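> Sharing a model that was predicted from the sequence below.
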Amino acid sequence: MIELTTALQGVAALFVCFAVVALYRVYQGPTAHDRVIAVNVVGTNTVIAIALLAGAFDDQLFLDVALVYALLNFLLSIAFSKFNVERGGVL
């Protein structure tokens, strides 16, 4: 039977793969809004992967890193949205 640590590492790797796939939308996205959402998806998947690794390695430091990264991801999304509104990107 698969060990819990191995399963958590595998799921974390899967979320990293999802983030890499979302990077295509960041690069190719037809509009700025698509790119902002894709950056947010990449950040969220990264936070989930770090949190899963925290459970796999039983290390609280990873959770601290995931929390700080989640807050930075949120602030980045707000900053992009504010920038788009100020330059008239919202209909």
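That came in fine, so what should we check first?
> C-alpha only now, for contacts and for neighbours.
Fine.
> chain center to the helix or strand harbouring Ala49: distance?
Assessed by DSSP states H and E, Ala49 sits inside helix 32-57. The chain centroid and the centroid of helix 32-57 are separated by 2 Å under CA atoms, centre = their mean, to the nearest Å.
> next helix or strand past it?
By DSSP H and E, the next helix or strand past helix 32-57 is helix 60-86.
> dropping in the other structure now:
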Amino acid sequence: MTGFSIAAEPGLLGIAIVASMFGVGLAMLMGLWRLARGPTVMDRILALDTLNVTAIAELMLFGIHQGSSIYFEAALIIAMLGFVSTVVLSKYVIRRDIVE
């Protein structure tokens, strides 16, 4: 199911996608830095959520760059798992219990 062919076109759109991938990669590095240095647990949870969003963006951009739709499905799975993990971690920090 490869319906588009941006990968074969080296125009301005291809350059913009590659530049965006570098920008999102830089955002991932900053998120990793906050994850390692975060002074509180909530900062670390926010850094994990940021890494989740940037990983989704990176997969979407890579899928557009490659011209394949399988990366969009992987991004959807990561989005669902990331949302659940953020909710569970936040609930654990607030209540010290996951199951009510």
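That came in fine, so what should we check first? Predicted model, so just to flag it, every value in this text is computed and none were measured.
> And the helix holding Ala49 of structure 1, what's buried?
With burial defined by 16 or more other CA atoms under 10 Å, the residues of helix 32-57 of structure 1 counted as buried are 33, 35-56.
> Ser85 of structure 2 -> structure 1?
When structure 1 is aligned by TM-score structural alignment, Ser85 of structure 2 is paired with Leu76.
> Now do the contacts for that match.
With contacts defined as CA atoms under 8 Å, 6 or more residues apart in numbering, Leu76 of structure 1 has no neighbours.
> repeat that for 10 Å
Applying CA atoms under 10 Å, 6 or more residues apart in numbering, we find Leu76 of structure 1 in contact with 36, 39-40, 43, 70, 82.
> so which of the residues you listed comes closest to Gln9 of structure 1?
Using CA to CA, Gly43 is the member of the contacts of Leu76 of structure 1 that sits closest to Gln9 of structure 1, with 18.0 Å.
> thinking again about what came up before, what angle do the helix holding Ala49 of structure 1 and helix 60-86 make?
Interaxial angle of helix 32-57 of structure 1 relative to helix 60-86 (axes from the mean of the first three to the mean of the last three CA atoms, to 10 degrees): 170 degrees.
> Kind regards, and thank you for your time.
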